[in-house]
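> Need the 3D shape of this:
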Amino acid sequence: MDGTVVVTGGSRGIGAAVVRALAARGTPVCFSYATHREAAEAVVAQAEELGTTAVAVRADVAEEADVRRLFAAADRLGPLAGLVNNAGQVAAQSPVVDLEPARIRRLLDVNVLGAFLCAQEAVRRLVPAGGGTVVNVSSRAAVLGGAGEYVDYAASKAAVDALTVGLAREVGPAGVRVVGVRPGLIRTDIHAGAGEPGRVERLAPTVPLGRGGEADEVAEAVVWLLSEAASYVTGTTLDVSGGR
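From the prediction side, this is the model:
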């Protein structure tokens, strides 16, 4: 990739794996983090050990000013080549009837509004440049529904899927591709954040491949979608879920 890639939520989990995978290919990365400063600094160090430049910016993707600051930092690294819309959150498992409005609003602000705000900033740069790629990180929950666990999260990721299709059709004529990945049961901290750190192990028998996935496996799919190898892929979302 000829240029800088912005990765949101790059301090842990899938986001950190994407930063490392890009760094291994010599791509400069500017990534955001919300609260885990030490983890972000560790990812920067890992990227530098791999021989490329990485910059961590503390930013809430649901805040327009923070998003603008993130992309301004990326601009200082060079022309933008792509965006990985990865930042997201999930709350404790709960049936829909017990979901608090404040929880739903915050989740939609981060997972949906944040994806839109970042996509806007990326498109403002990529369209005039005549090309580039936006990769939206969704979830298989968008298809499966998250019943009894986090329907609000599933709904937010379904909105991200719609963003992928709609934006791809808007900016395709300008040479900009918009694609997505839907991770399935991946071993990251997100499950602990939802109150069940052992969720992957509990549900692994339901996966046709018989195991949970790793963040690095998702990252490889993201890097492929960003690359010229996927030059005729847009407006679609790739499941990285072991068949579940």
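
> C-alpha from now on. contacts and neighbour counts both.
Will do.

> can you give me the helices in this structure?
Under the criterion DSSP state H, the chain contains helices at 13-24, 37-49, 64-75, 101-108, 114-129, 141-144, 151-171, 190-193, 199-203, 215-226.

> Please identify the most buried of those helices.
helix 13-24 (a mean of 24; mean count of other Cα atoms under 10 Å).

> Check the offset of that helix from the chain's centre.
Offset of helix 13-24 from its chain centre (Cα atoms, centre = their mean, to the nearest Å): 11 Å.

> re the thing from before, among the helices of the chain, which is nearest Gly184?
The closest of the helices of the chain to Gly184 is helix 141-144. By Cα to Cα, the value is 7.6 Å.

> Please name whichever of the helices of the chain is nearest to Val135.
Among these, helix 215-226 comes nearest to Val135, with 6.9 Å by Cα to Cα.

> other SSEs contacting the closest one?
Helix 215-226 is packed against helix 13-24, strand 132-137, strand 176-183, strand 237-240, with contacts defined by 3 or more Cα pairs under 8 Å, 6 or more residues apart in numbering; DSSP states H and E.

> For the comparison step, fold the sequence that follows:
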Amino acid sequence: MSDSVFIVTGGSRGIGASVSRKLGIPGQTVVVNYTANKAAADAVVAEIEQQGGKAVAVQGDVGSEADILRLFEEADKHGGLAGLVNNAGVVDVSQRVDEMSVERLNRIFTINVVGSFLCAREAVKRMSTKHGGQGGSIVNLASAGSKLGSPAQYVDYAASKGAIDTMTVGLALEVADEGIRVNAVRPGIIDTELHASGGLPDRVAQVQSKLPMKRAGTADEVADAIIWLMSDQSSYTTGAILDVSGGRAILP
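Have a look, this model is predicted:
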């Protein structure tokens, strides 16, 4: 994966930051996308540069097509695109479906689903041999919630990640003979800032005793799976959705 450009959406925190750091080795350029926290994105870039890699922070909301187009145009300045990690996503406060507003639903699905589709569209345009590209890899961030439903908490988020499951399989088959592999990871309870953004900062502590492994996962554990799917070590793997959930996603 040398001398190539990789885009990580939502790359300034949590799983995205860990993926960015792991991709940021000598000979590779990582485009660290962020929505608002420039300081956090700049810190990730600095870490990558300290370990001999190249990186650039690019602001952009994946809920905006204009921002996505600008993100990819900025990436184009640094070389040929070799990979996309569709990591950016949001949750909202815990609610039942009968409490959800249309504004909430539009936000969840615009960012989590439409944004992932548009980023994948732009990546395919650049990487597909049909368009003159050299091939590449796309890894989407799904969720164990797509199998569990997240009742009374985030049914909308779970449903948006169910769409990512379907997108992963369909797009993988669509571009399988164009040099692009498309896969996904399906994290379970991971100790990141996402829980606080959904109004449950103590969620990990509250649920970890009920998890099969009695602990939450880490961002690095999910990132390692993503890096494998991005690499040539998984060269015959496409359309796969890898559970990184400590067994949670297989509970009845």
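
> if we can go back for a sec, can I get the helices and strands packed on helix 215-226 of structure 1 in a markdown table including distance to Thr164 of structure 1?
A markdown table is the format used below for those (distance: least, Cα to Cα, whole Å):
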| stretch | distance to Thr164 of structure 1 |
| --- | --- |
| helix 13-24 | 18 |
| strand 132-137 | 7 |
| strand 176-183 | 6 |
| strand 237-240 | 8 |
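
> Can you state the residues of structure 2 onto which stretch 131-147 of structure 1 aligns?
Taking TM-score structural alignment as the measure, structure 2 aligns residues 135-151 with stretch 131-147 of structure 1.

> Report the central residue of structure 1.
Centroid-nearest residue in structure 1, with Cα atoms, centre = their mean: Asn86, separated by 1.5 Å.

> mind checking how far that one is from Val160 of structure 1?
As judged by Cα to Cα, to the nearest Å, Asn86 of structure 1 and Val160 of structure 1 stand 11 Å apart.

> Report the set of residues contacting both of the two.
Residues touching both Asn86 of structure 1 and Val160 (Cα atoms under 8 Å, 6 or more residues apart in numbering) are 136-138.

> just checking, Arg126 of structure 2 touches Leu84?
No - assessed by Cα atoms under 8 Å, Arg126 of structure 2 is found out of contact with Leu84, at 10.8 Å.

> Check the burial of Ser150 of structure 2 by counting its neighbours.
Residues within reach of Ser150 of structure 2, counting by other Cα atoms under 10 Å, total 17.

> List the contacts of it.
Contacts for Ser150 of structure 2 (Cα under 8 Å, 6+ apart) come out as Ala158.

> if I look at it, how far off is Ile189 of structure 2?
Distance from Ser150 of structure 2 to Ile189 of structure 2, counting by Cα to Cα: 12 Å.

> again, but for Asn140 of structure 2
Taken as Cα to Cα, the span from Asn140 of structure 2 to Ile189 of structure 2 is 17 Å.

> now Gly14 of structure 2
Taking Cα to Cα as the measure, Gly14 of structure 2 and Ile189 of structure 2 are separated by 13 Å.
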